[in-house]
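**Q** Need a 3D model of the following:
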Amino acid sequence: MNTRLKKLQQSLAKHKIDALLVRVHEGDNQNVLYLSGFGGTTGVLVISKKHAFIVTDARYYTRAVAEAKDYKLVKVIRGKKFTDHINEALALAKLTKTSRIGFEAAHVPVSIAEIWKSELKGKLVATQHVVERFRQYKDAQEVELLRKACRITSKVYNEVAAIMRAGMTENEVAFELDMRLRRYGAISNSFTSIVAAGPNSAIPHHATGDRKLRAGEPVIMDFGGLFPGGYCSDITRTAFVPGKEPSKRIQEIYNIVLKANQAARRGLKPGITYKEFDKIARDYIAENGYGQYFTHGLGHSLGLVAHDPFDYEHDAFEVGTVVTDEPGIYIDGFGGVRIEDDLVVTKDGNERLTNAPYWKF
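**A** Next comes the predicted model:
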């Protein structure tokens, strides 16, 4: 049995539920993939303390059997309600109308929850962050998939930085990034690539457009890929368009951001909280006179999605936490710099999964 399923089953009593329903619709919930290996866009996992079922339609019968090996398939038949088949799975799991059936409130629309409460044979209980808490800490296999994704993405940056020239547009640079991600195995982007040149680099999440690059100006490239196995990369580098020496001020800003990134990385270790991690980089930037221009959080959890779940308020980083380290300075009308690496917490500190070089003036 896969260890993720077993851990979840063992946790049901803690949450005072007899089973958990995990729903994916049009690919909106990676918890299904995490728990079962099923990568289809529609289905419901029915997980009790001793049983596990996957309920899906005819488009996915073959994939469900092949991918969700620890789950018994309950086939959705055209003309019947989906809830009829969830009830079939609940009955096979020997659950009754008095059983407490958990469902993921964050992933089930109110309209669907109302239907479930009316039609399912059990007492529906809304749950929060049950599966997500397991996803916060990656195992060795997950880390290896993330490492591979990050190394490929770093390679893509190296290639595109080498061909970037004045006169190219932001969209053309983004195309080069996206094309190379696919060439080296990405299934899709983990988010829409951001390429922000010149004054646009002062906008942290700029909408990539047709502005032409000019010699000497900064170009922020924030991009990543979704790779086979389901895991994402997310990297940001600030490069400079060849043909003119960048201004002294932007060079100063770049070096401050880089040192803030490196300081935070040195401080990342088991037991540190997100707030403490963020403070390292934020204090360094403030001490160097640019505190007001660092306008976002230092980073986020990374995994099956670019912003993977993590309870930053209550949980510390531990071995297996994968987090981004992305300080930035943004000055309206002038420009900005952001440098992002993907890090995994280890027993001795951390490992940098991304290995793209930093800029050398």
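**Q** Going by C-alpha atoms from here, please, whenever you check contacts or count neighbours.
**A** Noted.
**Q** For stretch 204-219, give me every contacting residue.
**A** Residues outside stretch 204-219 that contact it (C-alpha atoms under 8 Å, 6 or more residues apart in numbering) are 165-171, 174, 193-198, 200-201, 238-247, 250, 330, 335-337.
**Q** Pull out the buried positions in it.
**A** By 16 or more other C-alpha atoms under 10 Å, the buried positions in stretch 204-219 come out as 204, 206, 208-209, 211, 213-219.
**Q** ok, which pair from those residues is furthest apart?
**A** Within those, Pro204 and Ala215 form the most distant pair, 21.1 Å apart (C-alpha to C-alpha).
**Q** Columns distance to Tyr137 on top of the buried residues of stretch 204-219, output as JSON lines?
**A** Formatted as JSON lines, those follow (distance: C-alpha to C-alpha, whole Å):
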{"residue": "Pro204", "distance to Tyr137": "28"}
{"residue": "His206", "distance to Tyr137": "31"}
{"residue": "Thr208", "distance to Tyr137": "33"}
{"residue": "Gly209", "distance to Tyr137": "37"}
{"residue": "Arg211", "distance to Tyr137": "40"}
{"residue": "Leu213", "distance to Tyr137": "40"}
{"residue": "Arg214", "distance to Tyr137": "43"}
{"residue": "Ala215", "distance to Tyr137": "43"}
{"residue": "Gly216", "distance to Tyr137": "41"}
{"residue": "Glu217", "distance to Tyr137": "39"}
{"residue": "Pro218", "distance to Tyr137": "35"}
{"residue": "Val219", "distance to Tyr137": "33"}
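**Q** one more to put side by side:
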Amino acid sequence: MDNTKKLLRALQAEAMLTESCDLRAYLTGFFSSFGYVYTDWEESVFFTDPRYAEGAKEALKGQDTKVEIAKSAASVFDYIKTKKVKKLAVPMERVSVPEAAVYKKYKFKLTDSMPAFVEAMSVKTDEEMQNVAAACEIAEKALDKLYGELKEGDTENEVAARLEYYMRAFGAGDRSFETIAAFGKNSSVPHHAPDDTKLEKGMPVLLDFGCKVGGYCSDITRTCLFGKSADDHFAKIYAHVYDAHMNAAEHIRAGMSGHEADALARGVLEKQGLDKFFTHSLGHGIGINIHEYPTLRIGADCTLKDDMVFSIEPGVYFEGEFGIRIEDSVRLKDGKVESFMRSDKKLIIL
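**A** Here you go, the predicted model:
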């Protein structure tokens, strides 16, 4: 994957310099903690240090971008200066104060590349879709294995670790984010940090997790019951969240705004008096980063397009009692939602 010239064409810039890890990875398909990608109309160069040089050369073999070892960041700027570049495109929101001082020292006139990155990264290629699909398949495979062995006395930390281990064992390169495992009343905290809470009969179990394949993320949340609860209140609330999820999945269309998409789920919960317990957005873009453009939330004016990948994740949270969230990673194809997930979203009692 080499997106350097694609971004340069979109920018219509004289030259482009990219230092942020995720944006470099998008340009080259190679992940590293240090490097700069310089691109003009004649060449594209990935400057890195000896830790990554061999791997980068192998990964970028046959592509337009060549690999060079940078002695220092200053050596990269010195190289660009020799190119007599007058206006340099950089992702302005990622530029720190010290970095801005360096650009000023070298007297580069800057233009912003970030809008072009946001737009390009929001619409996925077939290769990117394949990576997301593979990451989703692995996440669900890990969940299925975990469900088969959950037992009373397991801790949240143990369950989170097991999920992450299984995803790695099944072929993932990394987790997408810190795994959330929340039992009982802990599930009322949308981003609960797993602790030593032990699993007991009748507890809700909320699991929010994902993994990476080829650097691309998956994101899934499932909420189940570990044994039947004392009453059917949980099941009734779950059914409303499920209906909200399915209404959004069935009716989101290309051309809608993020606000309109969010309203499809929020409106279902509002009819049941539950919208005030839905305290976050309906979804977010998914790609190299776990949170990307577009955003599906109240007031979002972004326009949904075919080949965008995003989450649909309505949830309700009752402080000190329980929470329920149901999330799939999905894409827009032929104007409609197509989920990457195959697992059942209806309430499961283990």
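**Q** Superposed, what's their TM-score?
**A** In this superposition the chains share a TM-score of 0.92, using TM-score structural alignment, normalised by the length of structure 2; 343 aligned residues with a C-alpha RMSD of 1.9 Å.
**Q** hmm, back to that, among the contacts of stretch 204-219 of structure 1, which ones are in helices?
**A** 170-171, 174, 250 (DSSP state H).
**Q** Generate a PyMOL selection restricted to the buried subset of the residues you listed.
**A** To isolate the buried subset of those in PyMOL, counting by 16+ other C-alpha under 10 Å, use the following:
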select buried, resi 170+171+174+250
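**Q** Looking at the ones in helices among the contacts of stretch 204-219 of structure 1, which one is closest to Thr3 of structure 1?
**A** Ala174 (39.1 Å).
**Q** What residue in structure 2 is paired with the closest one?
**A** Aligned by TM-score structural alignment, Ala174 of structure 1 pairs with Ala160 of structure 2.
**Q** tell me the contacts of the corresponding residue of structure 2 for Phe53 of structure 1?
**A** Counting by TM-score structural alignment, Phe53 of structure 1 lines up with Val45 in structure 2. Val45 of structure 2 makes contacts with 37-39, 65-68, as judged by C-alpha under 8 Å, 6+ apart.
**Q** one more time with 10 Å, if that's ok
**A** 4, 17, 28, 36-39, 64-69, 76 (C-alpha atoms under 10 Å, 6 or more residues apart in numbering).
**Q** What segments of structure 2 are helices?
**A** 4-11, 21-28, 50-59, 73-82, 97-105, 114-122, 126-147, 156-169, 233-251, 258-271.
**Q** out of the ones you listed, which comes closest to Val337 of structure 2?
**A** helix 233-251 (5.9 Å).
**Q** tell me, stretch 275-289 of structure 1 lands on which residues of structure 2?
**A** Going by TM-score structural alignment: stretch 275-289 of structure 1 matches residues 259-273.
**Q** buried residues in the matching stretch?
**A** Judged by neighbour count using 16+ other C-alpha under 10 Å, the buried positions of stretch 259-273 of structure 2 are 259-269.
**Q** Over to stretch 319-335 of structure 2?
**A** 322-333, 335.
**Q** The residue most central in space within structure 2 and Ala244 of structure 2: what is the separation?
**A** For structure 2, the residue nearest the mean C-alpha position is Ile290 (1.6 Å; C-alpha atoms, centre = their mean). Using C-alpha to C-alpha, to the nearest Å, Ile290 of structure 2 is found at 22 Å from Ala244 of structure 2.
**Q** now swap in Thr197 of structure 2 and tell me
**A** Thr197 of structure 2 is 30 Å from Ala244 of structure 2, where distance means C-alpha to C-alpha.
**Q** and what of Val316 of structure 2?
**A** Counting by C-alpha to C-alpha - Val316 of structure 2 and Ala244 of structure 2 are separated by 11 Å.
**Q** got any residues that touch both of these two?
**A** With C-alpha under 10 Å, 6+ apart as the test, Val316 of structure 2 and Ala244 both reach 238, 269, 326.
**Q** If we go by neighbour counts, what in stretch 149-163 of structure 1 is buried?
**A** So, applying 16+ other C-alpha under 10 Å, buried residues of stretch 149-163 of structure 1: 149-157, 160-161.
**Q** okay, and it goes to which residues in structure 2?
**A** By TM-score structural alignment, stretch 149-163 of structure 1 lines up with residues 135-149 in structure 2.
**Q** Quick check: closest non-adjacent residue to Pro314 of structure 2.
**A** Leu282 (5.4 Å; C-alpha to C-alpha, 6 or more residues apart in numbering).
**Q** counterpart of that neighbour in structure 1?
**A** Checking TM-score structural alignment: Leu282 of structure 2 goes with Leu298.
**Q** what about that match, how many neighbours?
**A** A count of neighbours around Leu298 of structure 1, defined by other C-alpha atoms under 10 Å, yields 24.
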